[in-house]
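S.K.: just need the structure, nothing else, for what follows:
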Amino acid sequence: MNASPHSSIGRRRVAAWLGFALGAAALPCAALAAGPAAFPEKGRSIRIVLGLAAGGASDAQARFVANKLGEVLQTPVIVENRPGASFILATEEVIRAAPDGYTMMYAPSSVVAQNPQTLAQVRYDPFKDLTPISLGARGPLVLTVHASVPARTVQELVAHIKANPGKMSYASFGTGTSSHIYGEAFAKQAGLDVVHVPYKGGADAAKDFLAGRVQYYFDAAPNAIQNTATGKVRMLAVAAPRRSAMLPDVPTMTEQGVSGVDMPSWLGFYGPARMPAPVVARLNAALAQVLAMPATRDFFRQGAYEAESSSPAQLAELTRATYEQWGDIIRKLGLAKQ
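M.R.: Down below sits the predicted model:
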């Protein structure tokens, strides 16, 4: 005989069924709530992939953040250097990784804004193949000139180049990189006849630049400061919309009569596509905590960079805006994919 819902047996069955149903319904919510707390697994390491050799300014920033991030997340965070091919090797490594939060990259804006528009070998889509996690830092590129060149302002450099058409050369991190595009924009805006000498990275470019084999170079601020300290080069201008708070005595290109070479430069943290939202949120919160630390801010400022975090949505928006800005310049310069 079936138990009536009004009988004691019926009431117990209904109560048991309701308890099971409510518990089952609560499981997804509980899982979502536990997501950020469950990540990362205790003792499992997180890697930050960097498309540059060890020892440079970006490498130093990544390692400083990794150390602090490990303290915040209570798990090892390591930096893995994958130099070469204008950050393409590193980016592809991250894209192929499992989207579980244990692999991300620290990358300059050129990786998502310029490379896809200037390098034929780029096979990734920055908007479909990567997950924005957080902005990391902002900092300008700096126009530096070898000490053998008799120029202490941008206008003096322009005059010297025009007096020696075809004889002056500038270095870049590589074809299609930000230092190349800045160099081409400068040449076009000032009407210069110069030779572009691309290198496989900043270290190779700096070696020839310091030796005087190339005469000028749009370099990352930390490297520009370090190279200037040798007495072999001088800083003439920052290629940014405004002066750097860390380099207040170095005027912008626009201040010195050359406009159109004032694009913002930044670095951000990205992971593979399809990362779970709770994991992204956990990494974002931890990075925000690290980047707000006075020690982090002081370390970045030593290289004329400002440590700065953002929400994933803000980084996505910045990525799109920077991509479109650089695309406009690339089209105006008539640069074909290399």
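S.K.: rest of the way, CA atoms for contacts and neighbours
M.R.: OK.
S.K.: quick one: the strands in the protein?
M.R.: For the chain, the strands defined by DSSP state E occupy 46-50, 77-81, 103-108, 130-138, 141-146, 169-172, 195-198, 216-220, 233-239, 266-272, 306-307.
S.K.: dump those into a markdown table; add mean neighbour count and distance to V158 as well.
M.R.: Converted to a markdown table, the strands of the chain look like this (neighbours: other Cα atoms under 10 Å; distance: least, Cα to Cα, whole Å):
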| stretch | mean neighbour count | distance to V158 |
| --- | --- | --- |
| strand 46-50 | 24 | 35 |
| strand 77-81 | 20 | 38 |
| strand 103-108 | 25 | 28 |
| strand 130-138 | 26 | 28 |
| strand 141-146 | 27 | 12 |
| strand 169-172 | 24 | 12 |
| strand 195-198 | 18 | 14 |
| strand 216-220 | 27 | 11 |
| strand 233-239 | 26 | 12 |
| strand 266-272 | 25 | 27 |
| strand 306-307 | 24 | 30 |
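S.K.: just put these in JSON lines and tack on distance to R96.
M.R.: Output for the strands of the chain, formatted as JSON lines (distance: least, Cα to Cα, whole Å):
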{"stretch": "strand 46-50", "distance to R96": "12"}
{"stretch": "strand 77-81", "distance to R96": "15"}
{"stretch": "strand 103-108", "distance to R96": "10"}
{"stretch": "strand 130-138", "distance to R96": "10"}
{"stretch": "strand 141-146", "distance to R96": "30"}
{"stretch": "strand 169-172", "distance to R96": "29"}
{"stretch": "strand 195-198", "distance to R96": "28"}
{"stretch": "strand 216-220", "distance to R96": "29"}
{"stretch": "strand 233-239", "distance to R96": "34"}
{"stretch": "strand 266-272", "distance to R96": "7"}
{"stretch": "strand 306-307", "distance to R96": "28"}
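S.K.: closest one to D298 among the ones you listed?
M.R.: D298 lies closest to strand 306-307 among those, at 8.7 Å (Cα to Cα).
S.K.: residues in contact with the closest one?
M.R.: With contact meaning Cα atoms under 8 Å, 6 or more residues apart in numbering, strand 306-307 is reached by G136, A137, R138, G139, L291, A292, T296, R297, F300, R301.
S.K.: one more, so I can put them side by side:
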Amino acid sequence: MQRRSLIAGLALAALLPCVQAQDAWPAKPVKLIVPFAPGGTSDILGRLIGERLQTALKQPVVVENRAGAGGVLGADVVAKSPADGYTLLLGTIASHAINPAMKARMPYDALKDFAPVALLGSISNVLLVGTDQPFKTVKELIAAAKARPDGIPFGSAGLGSSQHLSGELFKLLAGADLAHVPYKGSAPAIQDVIGHQIPSSFETVTVALPHIQAGKVRALAVTSAQRSAALPGVPTMQEAGVAGFDVASWQALYAPAGTPAAIVTRLNAEVEKILAQPEVKTRLDALGLVHTPQTPAQFADYNRSEVAKWQRVARDGKVQLD
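M.R.: This is a model prediction of the structure:
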């Protein structure tokens, strides 16, 4: 009996520092890695969440951009970081669904090396063309692409991004030849469309909206199954004649696998409170971002379903990113 009590006491003593560490979290600044260049959708959202999260946590939240490889480089940093709640990732459909589904070699396992925290929201992409281009509709662009031996170039935020895969799916469903030009982030891609360096691109509504409103680019169609509230006058791809087209780019918060459940639960609760704030909701609504509250477990299920979806696209469309 005494031996059992001694063992139980030792076990409790071993666990006590971990429990105290969780109770004290956060006791120092938290780093939020955004795996894309400044100015893009992930960067805008990461800084919006980070600014308010530091108020809720009473600790600085430092946003760090680690761009490259469609979000893979920054995500890999977080996957290999200590699971203590002090390094977080603004993950995306690219880093946690598209690339894992379409690359034979990945430096991390998207479903095993991360603790899903919260689905922040999803947003439609939009097909843009420069104001110097002659086509005014999707059908006109398809006709022009079919008439050119080398197709029409389109830019994206990077290889494996949702913008890139929107173009690949467009090629598959519309039978139009487009040539992919990957950039290191959304901002440089759309600037080259504005500057007439490239004729077209797929971009998130978040990034494209102010440029569309300013008349610097022309929007032909959104990629989601429903029209975007931010661009109600722009048809969906399906309305524009590309049947079966439905792509939404999503953003989410992750921690390294093994992060204590209490920290993940706390982060999820704080983020949901932030996204429910009227001023935050108004801003995100204006940008076309749709948020549906989910628990970490629900988000994990959604992430798995998205990987399976893009695996089917890779197989049927013969799309490989390696």
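S.K.: related to what we said a few turns ago, between the strands of the first structure, which gets nearest to Q121 of the first structure?
M.R.: Of all those, strand 195-198 comes closest under Cα to Cα, at 16.4 Å.
S.K.: which part of the second structure matches stretch 79-87 of the first structure?
M.R.: Mapped onto the second structure with TM-score structural alignment as the criterion, stretch 79-87 of the first structure occupies residues 63-71.
S.K.: just checking, which of the contacts of strand 306-307 of the first structure belong to helices?
M.R.: Among the contacts of strand 306-307 of the first structure, the ones falling in helices (DSSP state H) are L291, T296, R297, F300, R301.
S.K.: could the residues you listed go into CSV alongside neighbour count?
M.R.: What follows is those, written out as CSV (neighbours: other Cα atoms under 10 Å):
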residue, neighbour count
L291, 23
T296, 19
R297, 17
F300, 24
R301, 18
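S.K.: quick check: the farthest pair among those?
M.R.: Among those, L291 and R301 lie farthest apart (Cα to Cα), at 11.9 Å.
S.K.: centre-most residue in the second structure?
M.R.: Per Cα atoms, centre = their mean, the C-alpha nearest to the average position across the second structure is that of T92, at 2.5 Å.
S.K.: pretty sure that one contacts S249?
M.R.: Yes. At 7.5 Å, T92 of the second structure counts as touching S249 under the criterion of Cα atoms under 8 Å.
S.K.: give me the number of residues near G317 of the second structure?
M.R.: Neighbour count of G317 of the second structure, defined by other Cα atoms under 10 Å: 14.
S.K.: please say which position in the first structure it maps to.
M.R.: In the first structure, G317 of the second structure lands on L333 (TM-score structural alignment).
S.K.: so what's its match up against?
M.R.: E184, A185, K188.
S.K.: related to what we said a few turns ago, of the ones in helices among the contacts of strand 306-307 of the first structure, closest to G101 of the first structure?
M.R.: Lowest distance from G101 of the first structure to these (Cα to Cα) belongs to L291, with 18.5 Å.
S.K.: how about that closest one, what's its match in the second structure?
M.R.: For L291 of the first structure, the residue aligned by TM-score structural alignment is L275.
S.K.: what distance do you get for the closest residue to that match other than its chain neighbours to L159 of the second structure?
M.R.: Residue nearest to L275 of the second structure in three dimensions, not counting chain neighbours: K281, with 6.1 Å by Cα to Cα, 6 or more residues apart in numbering. Relative to L159 of the second structure, K281 of the second structure is positioned 30 Å away (Cα to Cα, to the nearest Å).
S.K.: so which bit of the second structure is stretch 48-61 of the first structure matched to?
M.R.: Against the second structure, stretch 48-61 of the first structure falls on residues 32-45 (TM-score structural alignment).
S.K.: end to end on the matching stretch, go ahead and measure it.
M.R.: 11 Å.
S.K.: buried residues in it?
M.R.: For stretch 32-45 of the second structure, the neighbour count (16 or more other Cα atoms under 10 Å) marks L32, I33, V34, P35, F36, A37, P38, G40, T41, S42, D43, L45 as buried.
S.K.: now what about stretch 239-255 of the first structure, what contacts it?
M.R.: Contacts for stretch 239-255 of the first structure (Cα under 8 Å, 6+ apart): 139-143, 154, 182, 235-238, 259-265, 301-302, 304-305.
S.K.: can you rerun that using 6 Å?
M.R.: Defining contact as Cα atoms under 6 Å, 6 or more residues apart in numbering, one finds that stretch 239-255 of the first structure is touched by P140, L141, V142, A237, V238, V261, D262, M263, P264, A304.
S.K.: farthest pair in those residues?
M.R.: Among these, V261 and A304 lie farthest apart (Cα to Cα), at 18.6 Å.
S.K.: ok so, going back, reformat the buried residues of stretch 32-45 of the second structure as CSV; add distance to Q191 of the second structure.
M.R.: Converted to CSV, these look like this (distance: Cα to Cα, whole Å):
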residue, distance to Q191 of the second structure
L32, 26
I33, 24
V34, 20
P35, 20
F36, 16
A37, 13
P38, 13
G40, 12
T41, 15
S42, 17
D43, 16
L45, 20
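S.K.: quick check: of the residues you listed, which lies closest to D301 of the second structure?
M.R.: Nearest to D301 of the second structure among the buried residues of stretch 32-45 of the second structure, with distances taken as Cα to Cα, is S42, at 21.8 Å.
S.K.: in contact with that closest one, which residues?
M.R.: Contacts of S42 of the second structure by Cα under 6 Å, 6+ apart: none found.
S.K.: how close does it sit to R148 of the second structure?
M.R.: Taking Cα to Cα, one finds S42 of the second structure at 34 Å from R148 of the second structure.
S.K.: how about Q238 of the second structure, what's its partner in the first structure?
M.R.: Using TM-score structural alignment, Q238 of the second structure sits opposite T254 in the first structure.
S.K.: I am finished for the moment; much appreciated.
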